[in-house]
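*Asks:* Provided below are the primary sequence and the corresponding predicted coordinates.
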Amino acid sequence: MSGGVDPRAREARGRADYKRYGLTRGDPYRHRDLDPRQERDRALLVDFAGVPFDEIEEQLVRARAAGGAAAFLLSGREATGRTSLARLIAHQYRELHELGDDFRLVVYEEIDHDSLRRAQEVLKAIRNELMELGGWGEHRDRLLEVVPNGVGPTRPEILDLQAQAGFLTNYMRKRMKPPRALGLLIEGMQNDDFLDTLAVVFARVDLLVIVTRDDYRTADTADPDRMNERDRWRRWALPVQVPLLSGDDVDLLARNRWQHEAPDLECPFELSGVRDTFGARRPPVGRALHWLGWLLRCRLDEHEGDDCWPAARELRIPAQWIEKRVRQAESAPTHAERGFRRAR
């Protein structure tokens, strides 16, 4: 007879039974990047108070009227939802330009502290996407001729890069059959002159360009003070500060996710407690979702009966309990999960 516990039994005991809340698909507060092209994701996108949605729309409309790039700089802390916002902007761009499923968002994430060299690599990423979309045999030679591989013995000339950007855009729209449309999402910004470089390279190009920036002062993050001393990129790109959430924002997040998963059931959170607890802490969206999911799981773990919500009123998540559990997590030893740290 074995003295151990069956691993499957341990797993079953450790798994929260979300069906007690009427949740057939598990935790409704899972954090992930949202894609507005997917109908299910569109319902999860909410208008947080600090995001300048009107200015974003105006930038898109203005760029289309001028025939130039629609450029954005999205700054924010980790888990603030910059990538989801970038994909929402891409979706708005696609709808405004009446583009179909042939629109693709090229994502570039490689780090490089040389802005000219990084811009050159971005153009190669666009070129590679076009070769893949159009078929290597048909377009490979011409694209490689104009945007060649290799770095070369000298740094690239910015006007040469500008010419390559114009060629690629013209090629995708006039030479490829059917015409193609691409947007560009550059994740991370290392040097404060990078947006100035992009403003020149894509000056004559009708393209969506979105750059994200970590709102921290590190060796791999562009310095905000030096960036603010530069005028060129501000005339070209709209800066957007992706905010930390207010208590009302977290309230909206809690209700939206719940209604999406269990529309016929009352949300168990006492929302005044959500507003008070998280209004004092201002978490980014990813951390707010983590907190909400953790609190829901804790309440399930405490429940010992067989009844389900809303008949089991002890599954309600009251305001005082929310604050108490969050304080307990914040005072946990330093080896506890980093997600349970007060936003500063």
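*Replies:* Nice, thanks for sending it over.

*Asks:* going forward, measure contacts and count neighbours with C-alpha atoms only.
*Replies:* Will do.

*Asks:* now do the strands in the stretch 201-344 of the chain.
*Replies:* 208-214, 237-241 (DSSP state E, counting those that start in this stretch).

*Asks:* and the last one with strand 208-214, angle?
*Replies:* Relative orientation of strand 237-241 versus strand 208-214 (axes from the mean of the first three to the mean of the last three C-alpha atoms, to 10 degrees): 40 degrees.

*Asks:* output the contacting helices and strands for strand 237-241.
*Replies:* Secondary structure elements in contact with strand 237-241, counted by 3 or more C-alpha pairs under 8 Å, 6 or more residues apart in numbering; DSSP states H and E, are strand 70-76.

*Asks:* let's bring in a second one:
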Amino acid sequence: MPPAARYELYGLRSGNPYTCRPLNAVADDADRARMLELAGFVRLATIKEAVETGVSEKGPVFFLINGVSKSGRTSLANHVMSLYRHAAGLGESFATHCAEPEEMTQDPYPMMCSTLLSLRNKMNEQAIAIPDVLRERFAELGRRTHTDQMNAYDLQEIAGLTGSTYAAAKRGFGIRYESVPTKKLISLATKVFENTRTVVVFTVDDYDHANTFRLTRAERERLASHVHVVDLSALTGEQVAQLARGRWTGRPPSPFHEEGVKSAFSGRPYTVGRAMQHLELLLEFRLREYDRDDPWPTDDLHMPESWLVNRMYQRERWNGLGGIDG
């Protein structure tokens, strides 16, 4: 077993800063700063403005985030909910319902029932007084989850009462649907929460297979009136270089040669998650090759262009981590 990488030589107090994981700005404020624009990869100012506009209009905020695996969909969805929480002044009084991919079905109705009943449970957990009329509607919904389905407008009424109950308690909630498999869920959710002060974020797999879907141009145009659609593409070499610099938390400057990163990552497309995995391992490789005790900055801990290009070539040829489809 190889020895542990000596991250302290780089002045890194919390390990490798390129460890790939979904950012969760709702649970950890520090993750808000880790979300980077990366030269147009994601337009955070535009997203923030859209969220703040929705909050000021006292209506719902809907986002659809489209991308392949490891493209940053979940991180951006959490960031949107964090922006909403901040704009609405909710702080710790913000509840979230997150439906994960394994919970998704082609039938949106039970998904919507689960969402509303989950929000009921969160009200109970937060000791929010539920009005009798809403409690009765929740009981009815529980009986009609699989048979004798409620009309969308009945569900809309329950959502509206739920939203007003949260608001009366000076609280709020947000919803994230992960890897939505059908357009029907988007249509139903936007109808159900049409009159509710909340944020709902859908993430969609940008693949052409049976368990997902692609929006046509006409559908995008129709959605644009009430849903903000964000497409997450692969990164350019320049964007990966910005990622390497922006996520560095050790002793300055970043040890990655900027032009070297651009060259090493210019051969094929990489999602933000795949790029992070490569940066994580490149940093670890450099530390394992280093047998001295002099801390960064020092030449032997720097990652020059030739070293980066050769290492990336070796990884793709021998280890098969790959790029966007790897």
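*Replies:* Perfect, I can see it now. Quick caveat, the model's predicted, so the values are computed rather than measured.

*Asks:* with mean neighbour count and distance to residue 75 of structure 1 as added columns, please give the strands of the stretch 201-344 of structure 1 in a markdown table.
*Replies:* What follows is the strands of the stretch 201-344 of structure 1, written out as a markdown table (neighbours: other C-alpha atoms under 10 Å; distance: least, C-alpha to C-alpha, whole Å):
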| stretch | mean neighbour count | distance to residue 75 of structure 1 |
| --- | --- | --- |
| strand 208-214 | 23 | 5 |
| strand 237-241 | 19 | 5 |
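
*Asks:* could these go into a markdown table alongside distance to residue 137 of structure 1?
*Replies:* Supplementary listing: the strands of the stretch 201-344 of structure 1 in a markdown table, determined by distance: least, C-alpha to C-alpha, whole Å:
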| stretch | distance to residue 137 of structure 1 |
| --- | --- |
| strand 208-214 | 27 |
| strand 237-241 | 36 |
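
*Asks:* can you pull the contacts of the residue located most distally from the centre of structure 2?
*Replies:* Here structure 2 reaches farthest from its C-alpha mean at residue 292, the gap being 39.4 Å by C-alpha atoms, centre = their mean. Residue 292 of structure 2 sits next to no residue when contact means C-alpha atoms under 8 Å, 6 or more residues apart in numbering.

*Asks:* how does it look with 10 Å?
*Replies:* Contacts for residue 292 of structure 2 (C-alpha atoms under 10 Å, 6 or more residues apart in numbering) come out as 9, 300-301.

*Asks:* in structure 2, what range does stretch 269-285 of structure 1 match?
*Replies:* In the comparison with structure 2, stretch 269-285 of structure 1 aligns to the range 256-272 (TM-score structural alignment).

*Asks:* tell me which stretches of the stretch 201-326 of structure 2 form helices.
*Replies:* Along the stretch 201-326 of structure 2, counting by DSSP state H, counting those that start in this stretch, helices occupy 217-223, 237-246, 258-264, 272-289, 305-314.

*Asks:* the second one against structure 1, how far on average?
*Replies:* Overlaying structure 1 shows helix 237-246 of structure 2 at a mean distance of 1.6 Å from the equivalent residues (mean C-alpha distance after the TM-score superposition for structure 1).

*Asks:* that helix aligns to what range in structure 1?
*Replies:* Mapping helix 237-246 of structure 2 onto structure 1 (TM-score structural alignment) gives residues 247-256.
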